[in-house]
Structure formats: C-alpha cells, structure tokens
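In: How does the following fold in three dimensions:
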Amino acid sequence: MKEKKVTAYIENVLGNMPEDWLKLTTHRLDIYNEKLAKTEFLEQFENLYKTNNAEKSALSELPTAFDYIRLGHPLSSVLEWGIAKINNLKPDNIISFSSRTAPVLAVLRKNLFDARKTRIAYIDELPEFFDFEALKHVYGYDFELLKVEKLEDIKEFEGSTIFITKADKTSDLQLNSNVDFLISLQGELGSIIIINGEKNESYISEIQHVRRRETIAMTPADSFTALQTLVGKKPSTSQNTNYKNNKESVTNSVQEITATSSKVLLGFCGLSVQYAIMMGLIDEALEKHKGKQIKIIVPPNCYGGTNDQARRVAACIDNVEILDLPVDGDNDMVQSTDKVLQQVAEEGAVPFIIAEIPTNPRVEVPDLEKLREVLSKERKTSSGEVANDPVFILDQTFCPNIQFCGEDGILASIRTISYVSGSKFPSGGKCTAGYCVANKKADSLMHNIDKHLQLCDNEATALQVEILAEQLPSMNQRIKDAYKNTREFVSFIEATLPEAKINFVSEELANEGFTPSVFSLDLPTKGNTAEERESYKRALNLKLIDMMISRIPNESKYCVSYGQLKGCYWTIPATSTQGTTKEDDKDYIARVSVSPDLDLELHKKVFSDFVKQISN
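Out: Below is the predicted model:
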C-alpha cells in the first residue's frame, strides 16, 4: 500500500515538475541555504507528499537541493527519497552517482584514513573499468576482493564490506547485516550506493564530498529515467543514437578552437576532468620517476573545487605534497612560479602546476612571455643533475578561446594540459561536461589521463556530448558578444562609481584575445577599523546583489555560473566558488558574469539607483 502511494505521488511529480529540474544545472538559487541544502528541499518535499500536493506551482517553490548538479539536484534528491521511502530507509543513506566506480572510491578513501579494512564483494564479473590494480598502486587504497554466488554467501568481516550488484531494481533492495554498503549499478545511468545501518552513517558526508569534488550526482535526465523505472513506467527519454557523430563533432570543434590535433577527453564536469589529469600524471610519475617526490603546485585562492581536490589527492598518497603558488593581488604569478620551481628542482621532485588564466576571481593575466621563460628554464637539483621539467595544468575556463596549446601557442615549448569546465561557455550553462587537450609536447600524457577518466567512470554522458555538439560551434561568437556587453557595463560602473575597484582585463589584453565576460567588484567602504570597513563592504556586496536579482528577476541571478546564454549572474567567491579555501585566502568581493543576451540598459539603471542609495 505504501509503495503504491509513493510511486503514484512520484509519477504525478514527474508529470508536473518545473522544466528547470530537467534542463538547468542550478535551480532556485534565490532560495538557497547551503547548510540546509538537501534537508530543506526534502523536508518541504515530504510535506507536499503528505498532503498529496504535486502541483507545478508548489514544486516550483521548493528551495535548491544542494548547490549544483555535481553534488545533487531536485531529481536526484527525489530519486534518493523515493528509493528510501519504498525500502523503509533514510533518504540521507541513499546517494546517486553518474559514475559506477566513484562510490567504491569514496568508501575506500574514508577507510584509508580510518585505517579500516575493506572487502569488495560481487557476483559474476564487474565492468572492465574496475581497475583494482590501479586503485591499489596509484590511489593508495587497500582492500580485498570476494567473488560470491549469492548475497547470502557474504559472511561477517572485521571491517567494511561493499557489495556491488548489477541488479538495477531499486524498489526491493536486498540488504543484510554483513553488507555495509550496497552499490547498485544502474547501467548507463550510473549507480546508487546504500549506506546500511546507523554504524555507517559517518560515511555519508565523505561519500557526498567525493561526489562533489571528483564526479557528479546522477544527471537530471538520467535521474528522470531512473524515477520512471522506479514507478514502473517505460522511460520516455530515448537513448541517444547519434553519440558517435556528436562526439566526433565535439572533438572537431575543440581541436579547431584550441588549434590542436590532441586527443580530446570529455568528462562529466571540469573537476572530473581535472581529477583524471591529476591521477594520470601521478600514475605517469610513479612509473617513470620511481621513488621521487611529486609536488602539486596550486594557488591557495583559486577555485575552491580545484584547491580542495588537489589537497584531497595529496592527502591520500604518501609521496605527493601540495605547494602554494600565490598569484593574485600583490603576488606575481611569474615570480611565484620561478621561486617554487626552483625549490622543487633543488629537491629533485616532480612538479605539476595548476593555474587559472585569467585568475579567478581577480581576472588577472600574467606576463605570458615571462611565464614561458620561467616554465621552460632548465634547472638543476642540489646534486647538480638536470631537474624534472614541469607539467603545466591550465584551467582556461574563463577564456577557452585562447589557443595556448596550439603549435604557435605561447606555451608550445612547455608540457601543457589545458582543460575547461563545460558548464560555462562550451554549453552555455546547459550541462556540466568538461574537456581537456594537450599540446604536442604533452601529447604522450593523454593516454594515462584517459585511463583514469575511464577508471573513475567519469566520461561525459551521451546527452552531455549532444549538448556540447550543439553549443560549441557558436562559442567563440558568444564570447565576443558577452565581452562587448561586459566592457560596456564595466565602463559604466567606472564612470558612475569611480571609487569602486574593478578587476577586469585591460584593453591591451583584450586586443591580445583575452576577452572574458566576468569581472570582480570591490565596492567602496568606510569605517574606523579594518573590521568595520570589511563588514561594511560585505553588507554592501549583498545589498547590490539583492537589488539586482529583485529588480531584474528574469535576468539577474544569484549564481556561480559563467558563460550562460542569457542574463547576468552574481556571486561572492568567498561564499561560493571558494567554499573550501582557507579563510585568509578568500575574496569577499562581488563577482559578476555577463552574457551575450541581456537588457544592459536596465542593469545600468538599477546600478545607478544603487549608487544613489549609498550616496545619500
């Protein structure tokens, strides 16, 4: 009886849900409380269920579920809730993934730090991408394997038992007390992990964080398909039959945009691509530089996901260490790079540098000629041997049109891997898929990067590839149009509020091709102490953003995105993109991203009204 009530309600929800649930990477960020993200959504969803209210108007008013589809979204949350409800489990104990191996990695990671044994049990054969040897040798995880005929064959174990099953039916989960984590493989849709019992609930946040940093939740489209299956309906979304053509189209577009002949790797999101790059390069270093220390050099205030992921990788592997690379404000990227590479060289270590150009959120571009000189300089170890040359891992999300990796590119002489978050300009905000390429100098590295993208089962979905195939051909024109709007808005702000400090590219850099459509805004402040001035400025940031999104609700959004097709997005990096960055390195400024299509005159008017208010 209960199952019928749940499935009937979910069926109504699927019929009435807002289109945004299926098509956007973010939903209702104007109703967003990060600390209560999933619980707040599900509490209010549960209330609707109790009153059997599945009206579109009610569903539209539900707050954001998590912050981004990497970590979760309305449909993945409803899927997890539905599975839990039918099986008399807690929704928090059900976590969906687009990847089929990532939930295994999540448990192994926590057990590595807890020094807890892990047993992985399975029936029949697992997909080939379950590369257990690499998980031990490269990732540093320890576990034993147990092949069984049936679930009942799993006996007690002093440690954690993961049971992987291909039985994709989630309306009747088979659990027993000897299984701590049941991972149900859902074919092309991904997987679902069930955390079994209160004794294992300490794993929930750790598993969610792996989903946030190294992969993504089951996508909205795939969650929709899984929900239809859950309620006994034939999925209405047809499988993409043009995957091969779409992937070829995306590959051609990326190669043309980047001026490379490189293999093009496509991942679920920018961070899943970055994770494959990191693990692929570490794999390479372990093989070719046995016994040597590996140094990952990363700006301490760069995008929080990059910063956090790099430190998470280093925490797992004994001979990998993080070194800070100060790049913004009073720090010069070239000087910092020179200094840290010299230090790594003297130690005889293997250097990997991660950097954003332009930087985020200060939108700064280093002197590229000098950067090339520093990166290509031959250095010596303390014993006088030639030091290992660096691999430059370049996040060029803010300017994906710059051909850094081309044969004539500024970085052609340095081993360079370039990657871009596809949720920005490549897809226009329609999906999260990311891509990476290499210059000729680094081409040989792509094999291992591809290996780890597949091992983590983090390759872009067919729908994501289809969206990229649709959007990439127009990307460079959209970048030009968005830059034009951004430059006009920046010039207006400079004239209207000259006391504000704006971080944006110079006209000279724009003429060189650096045409981002994002800028940061340091509003003028006042107060007798540094604390008072900082507090006043933070309040002013929020006042401006609130005015924009309340006066222009159809275009101005409170969101971290960039490269969207329409409107203007506002955020404060310290509370969004720098979420896991050390407090002293955070930027409490307003970051604004402008699209090629918006009512610029209305945005100017609202900003003028804001200036009048703070001047009175």
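In: can we go C-alpha only for contacts and neighbour counts from here?
Out: Noted.
In: tell me the contacts of I192?
Out: For I192, the contact set (C-alpha atoms under 8 Å, 6 or more residues apart in numbering) comprises I94, I95, S96, F97, P103, I183, S184, L185, Q186.
In: do that again at 7 Å, thanks
Out: I94, I95, S96, F97, I183, S184, L185 (C-alpha atoms under 7 Å, 6 or more residues apart in numbering).
In: and the closest residue to the last one other than its chain neighbours, what is it in contact with?
Out: This means L185. The spatially closest residue to L185, leaving aside those adjacent along the chain, is S191, at 4.5 Å (C-alpha to C-alpha, 6 or more residues apart in numbering). Taking C-alpha under 7 Å, 6+ apart, we find S191 in contact with S96, F97, S98, S99, R100, I183, S184, L185.
In: Of those, which is the nearest to K480?
Out: Ranked by distance to K480 (C-alpha to C-alpha), the contacts of S191 are led by S98 at 33.5 Å.
In: so that closest one touches D222, yeah?
Out: No - S98 lies out of contact with D222 (C-alpha atoms under 7 Å); the separation is 8.2 Å.
In: this one as well, want them side by side:
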Amino acid sequence: MENSKTLQYIQDLIQNLPTGWLNITTHRLDIYNEELAKTEFLDQLEGLYQKNVVTAEALNGLPTAYDYIRLGHPLSCVLEWGIAKLNDIPAKNVIAFSSQTMPIMAILRTNAMENKNTQIYFNGELPDSFDPDLIQKIYGYPFELIQVDSLSSIKPSELNSTVFITNSEKIGCFDLNHPNAPHIDFFISLHCGNYTGDLGSVLLVNGEKNERYISNIQHVRRRETIAMTPANSLTALQLLVNTPYEISNTDDKRENKIKVQNLINLITGTTTKSLVASSGLSIQYAILMGLIHDAKEKHQGKAIKIIVPPNCYGGTNDQARRVAACTENVSIVDLPVDGGNDMVKSIDQVLTKIASEDAIPYIIAEIPTNPRVEVPNLNQLKAVLSQERKTTGGQIAIDPVFILDQTFCPNVHFLGEGEALSAIRTISFASGSKFPSGGKCTAGYCVGNKNTVNLMDKIELHLHLCDNEATELQYAILAEQLPSMTQRIIDAYKNTREFVNYIHSTLPDAKINFVSEELAAQGFTPSVFSLDLPTRGNTDEEREMYKRALNLKLINLMITEIPEESKFCVSYGQLKGCYWTIPATSTQGTTKEGDKDYIVRASLSANMDLEKHKKVFLDFVNSI
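Out: Predicted structure coming up:
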C-alpha cells in the first residue's frame, strides 16, 4: 500500500514539476542552509507527501536542496527519496551519480584512506570506463574483483568491505530481502543501454554500520564528479513510475561533441583537442590525475607539488588538497596571489624552492583571480614560468605545468601561437555553468597548447576512467550557447563597468575590486566585481561585524526590491539578471577561515534592468 502511494505521489510530482528544478544550475542562498543540505528539502517534501500535497506552488516553496546542481538538486533528491521509501531505508543512504565509475571510486578512496581492502562483486558487465589496473596503479586503491552469477554466489567477509554491482533495467531495484543482502555493504546499480540512454548510477549504503561512509561518498560526488543530472533524474523517475520517457540519440551527441570542440578551439584560439566534462571540477580532477599519471611514468619516485592559491574557489582548493591527501608523493604548496600579494613574485619564489628539491610543479591559478578580480603582468608571468631553474645538485629542474582557470574571462587567448602562455606547458579550463552555457548546465572544458598534447592524452584517459565526460544534453546546451558567448561577455562587461562607475560615484569610500580600463583594453572584460563596503566601529571586531551586516543588508535589499532579476546566488555568466554572494560563505565554503573574503561579489549579465539596480543601490547608500 505504501509503495503504491509513493509511486503515485512521484507520478503527480512529475506532472507538477517546477520549471526551475529542470533548467537552472544554481539555486537561492537565501533559502539554503548548507549544514542541512538535502535533509531540510527532504524533511519538508516528506511533510507534503504525508498530507498528499503535490501542487507546483507547494513544490516551488521547498527550500534549496543544494546551492549547485552538480552537488545535488531537487530531482536527484526526489529520486533518492523515492528509491529509499520503496526499499524502506533512510533517504541519506541512497546517492545518485551521473558517473558509473565514481561511486565505486568513492568507496575505494575511503577504504584506501583506512587501509581496508575492498571486494567488488559484479553481475553482468562492469562500466566500459572501469580500468582496474589504472585505478590500482595511479590512484593507489587496493581491491579484489570477482564476477558472480547472482547474490547467492557471494561469500560473506567480516574483514573486507563488500560491494555488489549490477546492471539493471529497473531503477532503484535492490534485492535487500535476499539472505546474502546483509553481507553486502554497498549496492551499486548501473543504468545504461537503449532503454535509458546513459543515466548514471545509484549507490545504496546498506546498514547502519556503513552509514559512516555517507559523508565521504557525498564529498566525492561534491568534488570529483556530479550528481545524476536533472534531466537524467527526471528520466529515472519516469522509469520508476512507468511513464513515457525519451530515448537518447547517440548521433546527436556525436555531432554536438564535434561542434563544441570546434567552438572551444575558435573561442580560445587553439588548434589542439579539447575535452568536455560533466562540470568544471570534473575536468579539473581529470587534469590533476592525468598529470600525476604522467609524472609517475616519467619521473618515478619524485615528489609532486600542487601549487594552489589558499583563497581561490573552494572547490578547486578542496579538491587539490583531497587529491594530495590520498595520493603517494603528492603535496600542496600555498600560492598567495591577490589581496596585496603579487602572483608573479609568489610563483617565482615557489618554483625556485621546488626546483631546489627536484620536485614536479603543477600550478593552479585563476586569471582574473577570484574574488579580487586581479590580473598579473602577463609578460612577467611568461618570464617567470619560462625561467630555467636548477636543482641543488646542479641539474635542470622539471619545468612547471600551468593549469589556468579562466572561468571569469574564457574568451581571452592565452594559448595560441604567439600568445602569452603559448611556449609554457599550459592547460586552460573553464566552468561550464558560467559563460559557456549561460547557467543552463554544469559541463566544463579544458584545452592545452601545443606543448601539452601528450598530457592531454593522459587527461582524456582519466576523464574516461572516471566516466565524467559531458552528457548528451550538456553537449547540446553548449553547442547552442557557445556561439553567442563572446558577444555576451562583451555586453555583460559594459553593464558591469557602468554599474561599478556608478557605485564609485555614489559611495566613494567603498573599495571596488575590478579590472582597470587598461586591462579591459587588453581583452580582460569580466562581468564580476567585489565590493568592500565602508565600515565603522571602535575595534577591528566591531568594524568587521558592522561590515558583514552591511553586506547582507545590501544583498537582501537587492533581492527583495528586484526579485525578478537579483538573486542571492553564486553563479556568473548567466543569461539574465544579477547575482550576489559573499565568497566567504559560498564559493569559499571549504577554504581556511583566515583566507576567506567577507566581501560582496556581484555578477551582472547582458540582459538586466541596470537603471533599477542603480536606483536600489542609491537607496542602500542613503540608508547608511
């Protein structure tokens, strides 16, 4: 009876689906509590379910499940909740992935950190991308792989962590009543084939004793891959309740992939192969693991140093540190780059020290930086990256690979023939939820210069291994949005420059972080700026608390007075409106407290009512 009620509720929910659940990549921070990500949404959904309320208005009023859909979103949460109810287990124990490999990798990573062995039983086919030798050799994850006919063939083990992988035409169908089921720690159901296209996978954490794994598995999904996408989660829900769904067309994906790769080359001024992943962090993960693979082959036993700004985007910072934490011979070196620090000088100092140690340097940096929107002197940057350095033994040191996050300015040519970074081993990447898709999907991409062709082959290998390539719909969205990206960047910059000038004239005591007119003339035309509001008080603590309150006052005024355009959100490069955030409490969520920026960051689009935003800002100034 309960199962029938659940299936009917999900069927009604599909009919009354709020539009935003399917077509936006970022959600509102003003109705989001990060500490209660997913649970607050599901608690209130459960309340609606118990009352059998499933109107679009009620569903739209639910709190934000996650701030970014790559972490999870309403539809992935509903799918997990529905599968959990049908299997009579807690919703937190069900985790849906876009990737078919990464749920396995998430378990293996946790067990490797605890020096625990993993037995992987599988019935049918493993994911095409799964490469046991590569996973053990490069990632260092030990496991035993055993093919079985059914659950009955599995031998219980108290010493090992046990995983059972199946290919299933049914979504969320786990045989938890089987006599051997209690001996399985994790069930993974793979969903692919003509009946569904390639939806991803669903992982079920079995039993209370394994619930300690949940946060670690969620963190892998948060940093190294993405949740099952909204479109695929909807298809999965439709399969769950037996309603019609669309079958994918692989020919369309092939055509869109070629189109997107050509567009990336055109936009970045490159001729080498580009790679497209399910998100910016998915492509960054492939970059790091591909480079580590290359280093282990060519420089066996040498230390690998990932050089990363401590205050950069939290996902980048956190992921790099996570890779270092679980990979032999890999460590993190901090790189101060803005807020009074000079990127070029910092790189010079760091590379000189790493050269003396005969280590391998991989530098991750944003240009412009986030959130201070600073651009280094490119000639000086070129010189410091090109400089030949020596080890303490007098040998020529290994030259760096520069991993450039140019999400803020994806149209700037760094890599092509004769450009600033054309002669240095450089790989550029961008988050696709920003300008590339205009906020319509999360797919990110990377491209290298001619000196990185071999490295890109390794990166592609790890992108495939992790099953983190962009989905068919993501390719379609990028193919549609990339042609207009360059013009959208120009138009959004014009609005931003005008708004920045207006703020400067109406509130001259505020410190504005934005590119100069000279940098803009060189092609650096971001549409984001940060605002350090004037403060007051007798002590540093009083002044800081006053400023933080003022930050929220400004944002709340904007989103209250212009709700149709202004959002308390973390996106950038959106197709319309204006987004506001405080980096310290959003994009720098996992950054060390001392490195966080409690300032306002705003991102403007080409399509917005600029005059109305000026008026509301003037009201704010008059109120203080």
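In: Got a TM-score for the pair?
Out: Once superposed, chain against chain, the TM-score is 0.99 (TM-score structural alignment, normalised by the length of the first structure); 614 aligned residues with a C-alpha RMSD of 1.0 Å.
In: ok so, going back, find residues that contact each of S98 and D222 of the first structure.
Out: Both S98 of the first structure and D222 are contacted by L189, under the criterion C-alpha under 7 Å, 6+ apart.
In: When those two are compared, which one has more neighbours?
Out: Set S98 of the first structure next to D222 and count neighbours by other C-alpha atoms under 10 Å: S98 wins out with 30 against 23.
In: Can you give me the distance of that one to G190 of the first structure?
Out: 4 Å (C-alpha to C-alpha, to the nearest Å).
In: what do you get for T25 of the first structure?
Out: 18 Å.
In: Compare the two (neighbour count), which wins?
Out: Between T25 of the first structure and G190, counted using other C-alpha under 10 Å, the more crowded position is G190 (25 against 21).
In: what's the matching residue for the more buried one over in the second structure?
Out: Aligned counterpart of G190 of the first structure in the second structure: G200 (TM-score structural alignment).
In: Can you give me the first-to-last residue distance of stretch 580-594 of the first structure?
Out: With C-alpha to C-alpha as the measure, the ends of stretch 580-594 of the first structure fall 25 Å from one another.
In: what do you get for stretch 200-218 of the first structure?
Out: Using C-alpha to C-alpha, one end of stretch 200-218 of the first structure lies 22 Å from the other.
In: How about stretch 589-603 of the first structure?
Out: In stretch 589-603 of the first structure, first residue to last residue: 19 Å (C-alpha to C-alpha).
In: The second structure: matching residues for that stretch?
Out: Residue span in the second structure matched to stretch 589-603 of the first structure, by TM-score structural alignment: 599-613.
In: list the buried ones in that stretch?
Out: For stretch 599-613 of the second structure, the neighbour count (16 or more other C-alpha atoms under 10 Å) marks 599-610, 613 as buried.
In: next one: stretch 437-446 of the first structure
Out: By 16+ other C-alpha under 10 Å, the buried positions in stretch 437-446 of the first structure come out as V437, A438, N439, K440, K441, A442, D443, L445, M446.
In: what residue of the second structure takes the place of the third one?
Out: Okay, so that is N439 of the first structure. Per TM-score structural alignment, N439 of the first structure is aligned with N449.
In: Touching, its match and A423? I think so.
Out: No - counting by C-alpha under 7 Å, no contact exists between N449 of the second structure and A423, whose distance comes to 8.0 Å.
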